[in-house]
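Peer 1: Got a predicted structure plus its sequence, pasted below:
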Amino acid sequence: MNYRQLGNSDLKVSEITLGTMTFGEQNSPEEAARQLDYAIAHGVNFIDVAEMYPVPPRAETQGRTEDYVGRWLSKQSRDKLIIATKITGPGRGFEWVRGGPRITPKQIRAATDASLTRLKTDYIDLYQIHWPDRNVPTFGQSEYDPGTERETTPIVEQLGAFADLIQAGKIRHVGLSNETPCGVCQFTHAAEEARLPRVVSIQNAYNLLNRTFEFGLAETCHREQLGLLAYSPLGFGTLTGKYIGGADAGRMTRFPGFGQRYNKPMVPEAVAAYVELARQVHMHPTTLALAFVRSRWFVTSTIIGATTMEQLQQNLDSVEVAMDAGLLEKIQAIHTRYPNPAP
């Protein structure tokens, strides 16, 4: 396992991050602990959660993932682990979160304290805005619509609240998620002008079916010194090939309507092409997809998630595989045929 500096922070994170959003819905506390133990034993030092998890979001389960991780974390050497969590953004109907989630100073403080309690820790290493407080296209939406603007908290006020939490020792660094180039620049410039903490990372979707990060955000994050934490590297499991030829008992089947960006036209054709390429090079489709993401110069860490130990083991084994120039050329040829079918 390799370790990389996250943005301009002092955090050295493993090239694989353990995602946990199945904990509390598809995985029990015992299963969660086994996954965490196995990942740490194989070099992972970075664990990503969110106050909204598990998924799909429900009032009855909200916060359960942090609770499961907290039960495990309370028995670990805290200083050897890097824990990231996220504050829920507005505009998606999750009214059970703080009576309607916003990224206001008051809600930032409340959300942080609640996460600390569930995680059973005194501090959070990376505290992320799950999606922006302002109106932006997210989670498969591809067009910005100025007609859907909403009231928003000025970014300098958001950063001011995070600065207070850093001063209090409750969080160490701030990150973004599901952000745009405009948003990254606004955050970094506001921090410089007001002498407030700079964001150090961005957690956005990136995989063989969605490489939109490459134009706009890759340059922006490079120049502004943000590291990418790539989520959904397997495209909600589609890139494993398990949905080819019929429904698999995965999330896409179990929770209809969830992960709609991977139900778009040309996704099946693109998946079939990548799966066939993996077969030709005697590689599992999972390994091909994960090794590709890990190989990109702008990716600091790849977030994996699993519901079974077999899946977790296969995901972690992918770190042993490197992409050569010939294989990357073949991937690019498929991408040219099927460019970003799941943005």
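Peer 2: Sure thing, it's come through. Numbers count the residues shown, from 1 in each chain.
Peer 1: only C-alpha atoms for contact and neighbour calcs from this point on.
Peer 2: Will do.
Peer 1: for the stretch 201-343 of the chain, what spans make up the strands?
Peer 2: In the stretch 201-343 of the chain, the segments counted as strands under DSSP state E, counting those that start in this stretch are 227-231, 299-304.
Peer 1: so which of those gets nearest residue 241?
Peer 2: Of all these, strand 299-304 sits nearest to residue 241, with 16.3 Å by C-alpha to C-alpha.
Peer 1: May I have the residues that are in contact with the residue nearest the centre of the chain?
Peer 2: Geometric centre of the chain, nearest residue: residue 231, 3.7 Å, by C-alpha atoms, centre = their mean. Neighbour list for residue 231: 203-206, 302-304 [criterion: C-alpha atoms under 8 Å, 6 or more residues apart in numbering].
Peer 1: Would you mind measuring from it to residue 239?
Peer 2: Separation of residue 231 from residue 239 (C-alpha to C-alpha, to the nearest Å): 13 Å.
Peer 1: To residue 266, which of the strands of the stretch 201-343 of the chain lies closest?
Peer 2: strand 227-231 (21.1 Å).
Peer 1: how far out from the middle of the chain is that closest one?
Peer 2: 6 Å (C-alpha atoms, centre = their mean, to the nearest Å).
Peer 1: relative to strand 299-304, how tilted is that strand?
Peer 2: Put simply, strand 227-231 runs at 20 degrees to strand 299-304, going by axes from the mean of the first three to the mean of the last three C-alpha atoms, to 10 degrees.
Peer 1: quick one on the thing from earlier: quick check: the residue nearest to the centre of the chain vs residue 142, distance?
Peer 2: Taking C-alpha to C-alpha, one finds residue 231 at 18 Å from residue 142.
Peer 1: With residue 49 instead?
Peer 2: 25 Å.
Peer 1: Give me the more crowded residue out of the two.
Peer 2: residue 49 (24 against 12; other C-alpha atoms under 10 Å).
Peer 1: who are the neighbours in contact with that one?
Peer 2: 19-21, 65-66, 83-86.
Peer 1: Equivalent analysis for residue 175, please.
Peer 2: Counting by C-alpha under 8 Å, 6+ apart, residue 175 has contacts 126-129, 199-203.
Peer 1: what about 6 Å?
Peer 2: By C-alpha atoms under 6 Å, 6 or more residues apart in numbering, the contact set of residue 175 is 127-128, 199-202.
Peer 1: Give me the angle between the helix or strand encompassing it and strand 227-231.
Peer 2: Residue 175 is part of strand 171-177 when elements are defined by DSSP states H and E. Here the directions of strand 171-177 and strand 227-231 differ by 60 degrees (the same axes, to 10 degrees).
Peer 1: Against that first model, consider the following:
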Amino acid sequence: MEFRELGRTGISVSRICLGTMTWGEQNSEADAHAQIDYALERGVNFLDTAELYSTPARAETQGRTEEYIGNWLQTSGRRQDVVIASKITGPGNEWIRGGRPIDGKEVVAALDASLKRLRTDYIDLYQLHWPNRRHYNFNRSWGFDPFCQGREGVRENMLETLEALDAQVKAGKIRAVGVSNETSWGLMEFLRLAREHNLPRLASIQNEYNLLRRHFDLDLAEVAYFEEIALLAYSPLGGGVLSGKYLDGQVPRGTRGDVGDVWRMSEHSEPAIRAYVELAKAHGLDPCQMALAYCLTKPFMTSVIIGATSMAQLEADIGAADLTLSDTVLEGIEAIHRRYPRTV
């Protein structure tokens, strides 16, 4: 397994990160522990979770994923072997701290609750799950309008949040900080505030990146390069749609589509998905492994966050780290992207 530095932190993380959002809904605690054990055997040292998980998000299962990880840490005694990333939820879910936006007070409350569930004294990477302000993630790019919001208090809130994170770093509860579902402006503003006020510098950004959603290729890629910010790509398989299993209206039992929405499937994305699946099959490749291996070719990619509901999926996903795509396949991917550059 190859490793990369997490920004400028000196923390070394595997190129494959084990995502955990299915644990507690689609996967049992026994499944979760088996996945961690297998991933570590294959050289993965990086786990990503959030106070929101499991998914689909609902009050009855909120925080369960962190509890599963915490129980594994307690029984295995292997805290030193894993880099754990978690997140504070942004505004909007009433059952999580009243749905309040992120601020200094909420950082402290959310972090302490996550530490308790994780049964650990510290979190290696603590991330802001999504901004308080408007953003284009979660399928919002077509309707994104930053002008439908006020400017007042935005920078002040960002500074307050960074100051709260700084206090938690100094208290030894956090090693590094990051953001998720951020924009180029948001990333640069956090970096400016950190520089001017001697506060923690962002190590990473966790945004969606896959064959269907390549927003990061543009401005954010430039920011990541010049500012040495690690991209942790979530949904590298587009929530499973790039496997082809949802084509022609299929919704296999037990899949994410069976328990929640498959919002990346539409009349616009289906032709692109079909083309990628056909390309993979024409070259004797598994469509999921091809999609993951492609993400790993990107120079701005630090780690790709995988998720699996079965051990067979997990084995295949981790195996993608050993796959080298031919020039012909890479050219085929770019030709499809040129034909379907932006899908919903």
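Peer 2: Sure thing, it's come through. Quick caveat, the model's predicted, so the values are computed rather than measured.
Peer 1: TM-score for this pair?
Peer 2: Scored against TM-score structural alignment, normalised by the length of the first structure, the superposed chains reach a TM-score of 0.95; 338 aligned residues with a C-alpha RMSD of 1.4 Å.
Peer 1: which residue lines up with the residue nearest to the centre of the first structure in the second structure?
Peer 2: Correspondence of residue 231 of the first structure to the second structure, assessed by TM-score structural alignment: residue 234.
Peer 1: Excluding chain neighbours, give the residue nearest to its match in space.
Peer 2: residue 208 (4.7 Å; C-alpha to C-alpha, 6 or more residues apart in numbering).
Peer 1: What's residue 180 of the first structure aligned with over in the second structure?
Peer 2: In the second structure, residue 180 of the first structure lands on residue 183 (TM-score structural alignment).
Peer 1: From the rest of the structure, what touches stretch 328-343 of the first structure?
Peer 2: With C-alpha under 6 Å, 6+ apart, stretch 328-343 of the first structure has contacts from 140, 209-210, 261-262, 266-267, 270.
Peer 1: so which of those residues is the most crowded?
Peer 2: Highest count within those by other C-alpha under 10 Å belongs to residue 209, 27 neighbours.
Peer 1: ok so, going back, what's around the match of residue 180 of the first structure, how many residues?
Peer 2: For residue 183 of the second structure, using other C-alpha under 10 Å, the count is 21.
Peer 1: For the lengthiest helix in the second structure, which helices and strands make contact with it?
Peer 2: Once the second structure is assigned using DSSP state H, the helix that runs over the most residues is helix 154-170. Judged by 3 or more C-alpha pairs under 6 Å, 6 or more residues apart in numbering; DSSP states H and E, helix 154-170 of the second structure is in contact with helix 104-118.
Peer 1: who does the helix it packs on touch, helix- and strand-wise?
Peer 2: Helix 104-118 of the second structure packs on helix 64-76, helix 154-170, going by 3+ C-alpha pairs under 6 Å, 6+ apart.
Peer 1: CSV for these, including distance to residue 229 of the second structure and mean neighbour count?
Peer 2: Formatted as CSV, these follow (distance: least, C-alpha to C-alpha, whole Å; neighbours: other C-alpha atoms under 10 Å):
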stretch, distance to residue 229 of the second structure, mean neighbour count
helix 64-76, 25, 20
helix 154-170, 17, 18
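Peer 1: among the ones you listed, which is nearest residue 250 of the second structure?
Peer 2: helix 64-76 (27.9 Å).
Peer 1: Count the neighbours of the aligned partner of residue 265 of the first structure in the second structure for me.
Peer 2: Using TM-score structural alignment as the criterion, residue 265 of the first structure maps onto residue 267 of the second structure. Residues contacting residue 267 of the second structure under the criterion other C-alpha under 10 Å number 10.
Peer 1: how much space between residue 267 of the second structure and residue 247 of the second structure?
Peer 2: 11 Å.
Peer 1: Also residue 174 of the second structure?
Peer 2: 42 Å.
Peer 1: quick one, which of these two is more surrounded?
Peer 2: residue 174 (21 against 16).
Peer 1: quick one, what contacts the more buried one?
Peer 2: 122-124, 168.
Peer 1: What of residue 120 of the first structure?
Peer 2: residue 70 are the contacts of residue 120 of the first structure under C-alpha under 6 Å, 6+ apart.
Peer 1: about what we covered before: looking at the helices and strands packed on helix 104-118 of the second structure, which is closest to residue 253 of the second structure?
Peer 2: The nearest among these, by C-alpha to C-alpha, is helix 64-76 at 21.7 Å.
Peer 1: Give me the angle between that closest one and helix 104-118.
Peer 2: Going by the same axes, to 10 degrees, helix 64-76 of the second structure makes 50 degrees with helix 104-118.
Peer 1: Starting from helix 64-76 of the second structure, tell me the next helix or strand along the chain.
Peer 2: Moving toward the C-terminus from helix 64-76 of the second structure, the next element (DSSP H and E) is strand 83-88.
Peer 1: Would you mind getting the average deviation of that next one from the first structure?
Peer 2: Taken over the aligned residues, the distance from strand 83-88 of the second structure to the first structure averages 0.2 Å (mean C-alpha distance after the TM-score superposition for the first structure).
Peer 1: Run through who's touching that strand.
Peer 2: For strand 83-88 of the second structure, using C-alpha under 6 Å, 6+ apart, the contacting residues are 45-50, 123-129.
Peer 1: how about CSV for the contacts of residue 49 of the first structure, with distance to residue 193 of the first structure added?
Peer 2: Formatted as CSV, those follow (distance: C-alpha to C-alpha, whole Å):
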residue, distance to residue 193 of the first structure
19, 34
20, 36
21, 36
65, 37
66, 34
83, 29
84, 26
85, 27
86, 25
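Peer 1: Scan those and report the most crowded one.
Peer 2: Of the contacts of residue 49 of the first structure, with other C-alpha under 10 Å as the count, residue 66 tops at 30 neighbours.
Peer 1: Please say which position in the second structure that residue maps to.
Peer 2: By TM-score structural alignment, residue 66 of the first structure lines up with residue 66.
Peer 1: any idea how far its match lies from residue 50 of the second structure?
Peer 2: 7 Å.
Peer 1: what sits in contact with each of the two?
Peer 2: Counting by C-alpha under 6 Å, 6+ apart, nothing touches both residue 66 of the second structure and residue 50.
Peer 1: just the helices in the stretch 151-300 of the first structure please.
Peer 2: 155-167, 181-194, 217-224, 251-254, 267-280, 285-295 (DSSP state H, counting those that start in this stretch).
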